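S.K.: Fold the following and give me the result.
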Amino acid sequence: MSIKQDNKKKDPRAHVILEYTEEYQNEVIEMISHIQTKEYNVAITQEDQPDLFNVKNFYQTGNGNFWVALYNNKVIGTVSLLDIGNQQVALRKMFVKSEFRGSEYKVANTLLNHAIEWAKEKSVKTISLGTTPQFLAAHRFYEKNGFIKIDMDQLPFNFPVLSVDKMFYQFRLA
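M.R.: Coordinates of the predicted model:
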């Protein structure tokens, strides 16, 4: 999935979504860590997120996957689906660099739609997610895109709740 790019000048809205490969590991870890700790002051370290050091085995199995949004071959966003069984997935690692956020660029929309289409192709029934109270724009984004706010006790029994997760959303595909 990509947006057309004018050959004469670089269009910052022109980005491409690709499946994660290890060549993007350092950029992904740096971008996510920066957003979490510097922009939103979330008390989480890289070491608290071993999944980022083993994306292939953690996310890219079963109905799960991990994608990067690239602009000029640089990582500007990520999204992943973690297979949690019973045709359910957890949406994780949804991050976009600050300069590429918003309706002008639609990077988050493109990433989310890509993940939802993947889930549909895999006959997934629900996509659940946990987030922090600080991510107010993310809450609005998920709600605008059809996610319903739910209580923690409405999550699938096998949903991996992170210590920073205090708010939960769900998207039903079937």
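S.K.: from here on, contacts and neighbour counts on C-alpha atoms
M.R.: Noted.
S.K.: Can you show me the strands along this structure?
M.R.: Counting by DSSP state E, the chain has strands at residues 16-19, 65-71, 74-85, 88-96, 126-131, 148-150, 167-172.
S.K.: now those in TSV, with distance to Lys56 and mean neighbour count?
M.R.: Formatted as TSV, the strands of the chain follow (distance: least, C-alpha to C-alpha, whole Å; neighbours: other C-alpha atoms under 10 Å):
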stretch	distance to Lys56	mean neighbour count
strand 16-19	10	18
strand 65-71	8	23
strand 74-85	11	23
strand 88-96	14	23
strand 126-131	20	24
strand 148-150	29	16
strand 167-172	24	19
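S.K.: wait, which of those is closest to Thr45?
M.R.: Comparing the strands of the chain against Thr45 with C-alpha to C-alpha, the closest turns out to be strand 88-96 (13.9 Å).
S.K.: Not counting that closest one itself, show me its contacts.
M.R.: 32, 35, 63-64, 76-84, 107-108, 124-130, 156, 159-160 (C-alpha atoms under 8 Å, 6 or more residues apart in numbering).
S.K.: Now the second one, please; I'll put the structures next to each other:
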Amino acid sequence: MNSPTIDIKEYSSKYQSQVLDLILQIQQQEYHIPITREDQPDLLAIETFYQKGNGNFWVAVANDEVVGTIALLDIGEANVALRKMFVAENYRGKTLQVSSRLLHQAFQWARENAVHDIYLGTTQQFVAAHRFYEKNGFVSVTREELPDAFPLMKVDTKFYHNTTPFA
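M.R.: Below you'll find the model as predicted:
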């Protein structure tokens, strides 16, 4: 089987329904997290919520299908929150490197936009994601160490901070 060509693209509204379907499927079916579309109004307003200031949103696309997402949310003072990092199960791992390519895109954007710090919140269930973040320079922090402007999600219980690529 040939590996599909995967392009990392800035989000545009033509990807709206695919982004929503991918994220909800991973959250609800794969990880059984009780979160709904209504709990995530940002997914219905990606351009106005993420694509402003030092923020942006990207999709990984294979054969016109969204197979991954990542976002940076500008939270002020040269800080951003990494949000909505999701990769379809069949596209995870070292072979296709979708997660690494998405994160690299976010890091590159952060450097180009003079971002100093990236923070993120995740759930305890995403153990493989924890390892991925730690391999890419994120260190675990307590909730109290987050900037005041960090957007807390009710499902987030584990937090990370990264300054490595930007200092």
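S.K.: Let me see the TM-score of these two.
M.R.: Overlay of the two chains. TM-score (TM-score structural alignment, normalised by the length of the second structure): 0.97; 165 aligned residues with a C-alpha RMSD of 0.9 Å.
S.K.: need the strands of the first structure in CSV with distance to Pro50 of the first structure, can you?
M.R.: Converted to CSV, the strands of the first structure look like this (distance: least, C-alpha to C-alpha, whole Å):
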stretch, distance to Pro50 of the first structure
strand 16-19, 19
strand 65-71, 15
strand 74-85, 14
strand 88-96, 12
strand 126-131, 17
strand 148-150, 27
strand 167-172, 22
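S.K.: Out of the ones you listed, which gets nearest to Asn26 of the first structure?
M.R.: The closest of the strands of the first structure to Asn26 of the first structure is strand 74-85. By C-alpha to C-alpha, the value is 9.7 Å.
S.K.: In the second structure, what stretch matches that closest one?
M.R.: On the second structure, the counterpart of strand 74-85 of the first structure by TM-score structural alignment is residues 65-76.
S.K.: who touches that stretch?
M.R.: Counting by C-alpha under 8 Å, 6+ apart, 15, 18-19, 22, 49-61, 80-88, 91, 98-99, 102-103, 106, 149-150 sit against stretch 65-76 of the second structure.
S.K.: contacting residues for the residue nearest to Tyr169 of the first structure when sequence neighbours are not counted?
M.R.: Leaving aside its sequence neighbours, Tyr169 of the first structure sits nearest to Lys149 (C-alpha to C-alpha, 6 or more residues apart in numbering; 4.3 Å). Counting by C-alpha under 8 Å, 6+ apart, Lys149 of the first structure touches 143, 167-170.
S.K.: and Thr95 of the second structure, what pairs with it in the first structure?
M.R.: By TM-score structural alignment, Thr95 of the second structure lines up with Glu104.
S.K.: Can you report how many residues lie near that match?
M.R.: Counted with other C-alpha atoms under 10 Å, the neighbours of Glu104 of the first structure add up to 9.
S.K.: try the one 4 residues further on
M.R.: Applying other C-alpha under 10 Å, we find 24 other residues in the vicinity of Ala108 of the first structure.
S.K.: Any figure for the gap between the residue lying closest to it once chain neighbours are set aside and Thr110 of the first structure?
M.R.: The spatial neighbour of Ala108 of the first structure that comes closest, neighbours along the chain excluded (C-alpha to C-alpha, 6+ apart), is Val96 at 6.5 Å. Separation of Val96 of the first structure from Thr110 of the first structure (C-alpha to C-alpha, to the nearest Å): 11 Å.
S.K.: try Phe135 of the first structure
M.R.: 19 Å.
S.K.: Can you find the partner of the residue nearest to Tyr169 of the first structure in the second structure?
M.R.: Checking TM-score structural alignment: Lys149 of the first structure goes with Ser140.
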